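Asks: Mind looking at a prediction? Sequence and model below.
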Amino acid sequence: MIQVGIWLIASALILIIVMSILAAWKLRKQSMKRKLIKARLDYFNNGNSVTLNPDVAVSDQAELLPYLKKYEFPRSLLTLGDILGSGAFGVVRKGQAKTIRSREVVTTVAVKTVRATASLDCMTALLRELRILCYLGEHLNLVSLLGACTKNLEYGQLFVIVEFCRFGNLHDYLLRHRRRFVNQLDADTGEIRDQNQVGDVIEPNDQSEGSGPRCNENLEVGESSDGSDSSCVGVTADGVVTDTESEKPKLRLRYPGDYTGIDTDPIRTRDLVCWAWQISRGMQYLSAKKILHGDLAARNILLSDNNVVKICDFGLSKSLRDEENFKNNEGGPLPVKWMAIESLRDRVFSTKSDVWSYGVVLWELFSLGNTPYHGIRPHDMCQTLIDGYRMERPEYAPQSLYDLMSSCWKEEPSERPSFESLAWKVAEMIDEHVKSYYLDLGNPYTEMYADAWKRERETVIHGDEPAVCEETRL
């Protein structure tokens, strides 16, 4: 009995010692992590005096960009709400921010944060995006930074507050409303009909590509992949589509949007062209500021009020080049079907690789949200592109726009157009009063384009072809 007692006591002592060692190791690990976060916080707050390298994309030097203290927002004035979506780096929540905008007591916002269990890499990625947003300032077609809560960064709490776009991302919006689409293409010419002509209401064929259950990296598919039920669709004399039954989406959308009190109009071909133009303008601004996007896709373009689209989630290219992130240890899909040949093969990212992605976005728009390169496995994409395969013209794209898509998919990056050139060419397909409307919305960040657009119009009036720079430079 004595020996058993001694054995029990010895076992208990060993267990206590082991548990103490484990507890001390855990505390030490937490302490080291907190010190590391604090060091990054000091670096983040104090900035860096190193001058940016003009030969390197600013998005690849984001750690050198300063955080502007004017964006610091009191955490006590921010209320978090429902989750809008989640991605590789964290979670986006709907929120209410008091006095974050002048003349508004409470503003509905979107708040980006990292998960409680997220790694330091995720925090670093969000900090990089915050720095880029500070550097970019405001543009009508980019999701603008409204504020940030960084005071508790050493405890793993970071909130980046940006504009809220009530209608969600374009990919989900197209799927949800595709059965109410008004096709304005002329069957004979393949181009958009005259403004006064009524378009045709289409209802996607269930057997067509992209219909029914399909492999889509961004959706959880339920009974119907186009988000519609079988209710009847009609059209009035002025081309407005009406439903005899309410919509009953079968999809759990990535960012479903907020339609409270809103009666949305049907999507028309002219809307798609207008969105394409706005996206090119936003990307023109990004390229002028030397920011590479790296993940330009319809899922990363949000629809706001007044039919304004805004690009979000900038600066992924550096993360994709990083070996650990390229393997995508966060569990989400790599955007291989939106990536250029050189990005897939050599992990080379540039404004020209963003141009390639823009071409894929155009294809998404005019296919009403179909999955690009349908039926091609992601790991076969690189060789398929090298072999010369390119997607065919989507059914609802004017031939002139498909020509633009094809120019974006040139194998040699230098042969692809610049975003400045793309913005000009798409603008030629839009009525003058529509262009003037978006230039005159009253946003201060659109004024910089007003004079340039007037000069372009005067050039056309005098019969001269406007000069298009191959590259936009600072």
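Replies: Yes, it's here.
Asks: Only C-alpha atoms from now on, for both contacts and neighbour counts.
Replies: Will do.
Asks: Could I get the full set of strands for the protein?
Replies: Taking DSSP state E, the strands of the chain run over residues 78-86, 91-98, 106-113, 145-149, 159-163, 182-183, 200-201, 233-235, 241-243, 301-303, 309-311.
Asks: among these, which is nearest M381?
Replies: Closest of the strands of the chain to M381 is strand 301-303, at 23.3 Å (criterion: C-alpha to C-alpha).
Asks: returning to that earlier point: now mean neighbour count and distance to M283 too, for the strands of the chain, in a markdown table please.
Replies: Formatted as a markdown table, those follow (neighbours: other C-alpha atoms under 10 Å; distance: least, C-alpha to C-alpha, whole Å):
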| stretch | mean neighbour count | distance to M283 |
| --- | --- | --- |
| strand 78-86 | 16 | 23 |
| strand 91-98 | 20 | 23 |
| strand 106-113 | 23 | 21 |
| strand 145-149 | 22 | 17 |
| strand 159-163 | 23 | 18 |
| strand 182-183 | 23 | 27 |
| strand 200-201 | 19 | 31 |
| strand 233-235 | 14 | 35 |
| strand 241-243 | 16 | 32 |
| strand 301-303 | 24 | 11 |
| strand 309-311 | 26 | 8 |
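Asks: Nearest to P394, out of these?
Replies: For the strands of the chain, the distance to P394 is smallest for strand 182-183, at 12.5 Å, taking C-alpha to C-alpha.
Asks: what about versus this one:
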Amino acid sequence: MMSDSILEDIFIKRSQQKKKTSPLNFKERLFILTQEKISYYDYDVEKGKKKALKGTVEVDKIRCVEKVLPEENAPIERLYPFQIIYDEGPLYIFAKSDEVRRLWIHQLKHVVRFNKDLAQKYHPCFWVDGMWLCCQQGVKQALGCQVLQPKNGGLLGNPSRRKSRKPLPPTPAEEPTPPQPPCPQLGPSSGMTVIAEYEYTPVNKQDLPLRPGEEYTVLEAVDASWWRARDKHGNEGYIPSNYVVEAGHGFERFAWYCKNINRSQAENLLKAENKDGGFLVRDSSKTGKYTVSLYAKAPGDPMGTCRHYNICSTPQGQFYLAEKHNFSSIEELINYHQHNAAGLVSRLKHIVSNKADKAPSRAGLGYGIWEIDPRDLTFLKELGNGQFGVVKYGKWQGQHDVAIKMIKEGSMSEDDFIDEAKVMMKLHHQNLVQLYGVCTKQRPIYIVTEYLSNGCLLNHLRDSLKHPSPIQLLEMCKDVSEGMAYLESKQYIHRDLAARNCLVDSNGTIKVTDFGLSRYVLEDDEYTSSAGSKFPVRWSPPEVFLYCRFSSKSDIWAFGVLMWEIYTLGRMPYERLSNTEIVEKISTGLRLYRPQMANDRIYTIMTSCWHEKPEERPAFQDLVVTIQDLLYELQ
């Protein structure tokens, strides 16, 4: 592989039809991606050598990278197309597998994330014979017909590198721009067949029950979280989209694949099973990569050890754990190593699965449920006192675990919050605490959310975490950064990011909560400086002190402080200073010291969040990539 290359693969390339009369052809080419360009070469398969250079695309000219819907009755070698849109139009490439396609799309999006004029829309279908198949437009440079949604690893430009920036408010009294509602996400194609991963029992007449393993046909993507579907008996209704997977795609259908599980959680699962050769496959910390976690017990060793093997790929798109044992798919690789150790500490003897775990949270208890009848709530125990009042654990309709915030009168601007709650319910991510609904017909009003059994991150750090490993601490930071990157992609500002506003689920996953709620605080000492302005002083940057200007960049500052909380196991930031002293000293350059448990690279991430100028701080998406890369190295 070339010294400066990022990826190399042999793909089929479609001719670009630069003239309407040009015939279509498909040729195999060796593609090489570097930081500056994509080059593709003629390739001698028999000799394994690249030949003449056939074309290049400059990275800074790329406007969009995205999948393409495959053509009807596509041959097997053209089932996984993706497109690179640049100034000369679309370049269509066909990968050999969905895993390889996802890897290339993710890496390309990362490389071009700072490009100017990134596309906001794209064409999901091919340009063929002078026409876009998706929208029938006859102009090759026509604006796309589908909104392009930034996701983790998506085409998210770094605002700090863009020249067009909004000025600071002219006066400190001016209200910041309210958050925008979530953009609609691209849904599945109509008629797509999906398989239920989890059981879903309808909570109203509109919903459709799901039975694990059964197939359903998607009729309409109502929004990102709820789809209208039909079962095999012809019954129709709404289903939570994160309870199903597309039939025939992905690893979800394999018992050995554990979704949404990190290294520490994998080790806990394998050790609990306590079987020599117990294994699972999980998403690596680096998006688009996979890791095999394997538990082995030597004779006379009651404890056993966990090993983690990253699944690597060759330039030809094959996969391997041990060199010289290459396979065209990850399924074939796992099957081989179930019968042969071939360089691993043990063969893969026993599948260890988290499939029996409870279903993930969904965006709402049922489709369209927003106003919750308080008579459907059962209060079981008090969890604590929050800034808005008592928080209790309970059940909805006697079976669904929920947390209920009982808002004490006078603590919140209630009418404004109620207007905002519908927008907040549509925010859905595995690292955000899900808002299920509100009870507003009586006083006090209730806010009903997902319940997380391990409570507040701050208490978890102080009381429960004993001798954490560097990977454990960094995984916590990764969880928070990914939840915040999602909020950032929705133009949603948290305003109060801190360890006290994160919760820990039963598996140890960290989820961000109370995003946006600080706007509705009426009185709280934690949020009031000596000058009377309301903000979380110890987590706030200079532009909040000076202008009351909140943005995703002020959230970035708070994330750096939250990282510091994690690496000090819950110490109070600036513990010896008053709020007034903090404001004065931060404005003159004071920053938190390096925690003993944080090495220089970790502290560098923290300090990058504390640049005085907001535009010099990274975006959350950049932090996600940095933390993912660091975790990948540690594995």
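Replies: Sure, I can see it. Only a predicted model underlies this, so the values are computations on that prediction, with no experimental measurement involved.
Asks: Mind checking the TM-score on these two?
Replies: In this superposition the chains share a TM-score of 0.53, using TM-score structural alignment, normalised by the length of the first structure; 277 aligned residues with a C-alpha RMSD of 3.4 Å.
Asks: Looking at the strands of the first structure, which is nearest to K352 of the first structure?
Replies: Checking those against K352 of the first structure by C-alpha to C-alpha gives strand 309-311 as the closest, at 17.2 Å.
Asks: about what we covered before: okay if I get the strands of the first structure as CSV plus distance to L272 of the first structure?
Replies: As requested, the strands of the first structure are exported to CSV (distance: least, C-alpha to C-alpha, whole Å):
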stretch, distance to L272 of the first structure
strand 78-86, 24
strand 91-98, 26
strand 106-113, 25
strand 145-149, 26
strand 159-163, 22
strand 182-183, 10
strand 200-201, 15
strand 233-235, 19
strand 241-243, 17
strand 301-303, 12
strand 309-311, 11
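Asks: out of those, nearest to S280 of the first structure?
Replies: Taking the strands of the first structure one by one with C-alpha to C-alpha, strand 309-311 is closest: 10.0 Å.
Asks: Which elements pack onto the closest one?
Replies: Secondary-structure packing of strand 309-311 of the first structure (3 or more C-alpha pairs under 8 Å, 6 or more residues apart in numbering; DSSP states H and E): helix 269-288, strand 301-303.
Asks: Onto which residues of the second structure does the shortest one map?
Replies: Taking TM-score structural alignment as the measure, the second structure aligns residues 502-504 with strand 301-303 of the first structure.
Asks: Tell me which of the strands of the first structure approaches Y71 of the first structure most closely.
Replies: Nearest of these (C-alpha to C-alpha): strand 145-149, 4.4 Å.
Asks: what angle do the closest one and strand 159-163 make?
Replies: Interaxial angle of strand 145-149 of the first structure relative to strand 159-163 (axes from the mean of the first three to the mean of the last three C-alpha atoms, to 10 degrees): 160 degrees.
Asks: still on that earlier bit, so of the helices and strands packed on strand 309-311 of the first structure, which one's packed in deepest?
Replies: Highest mean neighbour count among these (mean count of other C-alpha atoms under 10 Å): strand 301-303, with a mean of 24.
Asks: quick one, what contacts the most centrally placed residue in the first structure?
Replies: In the first structure, the residue lying closest to the centroid (C-alpha atoms, centre = their mean) is N300, at 1.8 Å. Contacts here follow C-alpha atoms under 8 Å, 6 or more residues apart in numbering; on that basis N300 of the first structure touches N169, L170, I311, C312, D313.
Asks: now with 10 Å?
Replies: Shown in contact with N300 of the first structure (C-alpha atoms under 10 Å, 6 or more residues apart in numbering): G168, N169, L170, H171, K310, I311, C312, D313, F314, V361.
Asks: Show me what Y436 of the second structure lines up with in the first structure.
Replies: Y436 of the second structure maps onto L146 in the first structure, by TM-score structural alignment.
Asks: Identify the nearest residue to that match in space, disregarding sequence-adjacent positions?
Replies: V162 (5.1 Å; C-alpha to C-alpha, 6 or more residues apart in numbering).
Asks: what about that neighbour, distance to K318 of the first structure?
Replies: Separation of V162 of the first structure from K318 of the first structure (C-alpha to C-alpha, to the nearest Å): 22 Å.
Asks: swap in I37 of the first structure?
Replies: Distance from I37 of the first structure to K318 of the first structure, by C-alpha to C-alpha: 21 Å.
Asks: same deal with F419 of the first structure?
Replies: F419 of the first structure is 21 Å from K318 of the first structure, where distance means C-alpha to C-alpha.
Asks: the more surrounded of the two?
Replies: Each of F419 of the first structure and K318 has its neighbours counted (other C-alpha atoms under 10 Å); F419 has more, 30 against 21.
Asks: What does the more buried one correspond to in the second structure?
Replies: Per TM-score structural alignment, F419 of the first structure is aligned with F620.
Asks: Give me the nearest residue to that match, chain neighbours excluded.
Replies: A485 (4.8 Å).
Asks: what does the one you found align to in the first structure?
Replies: So A485 of the second structure corresponds to Q284, using TM-score structural alignment.
Asks: same thing with L473 of the second structure?
Replies: In the first structure, L473 of the second structure lands on L272 (TM-score structural alignment).
Asks: Surely its match and L365 touch.
Replies: Yes. The pair L272 of the first structure / L365 is scored as a contact, 6.3 Å apart, by C-alpha atoms under 10 Å.
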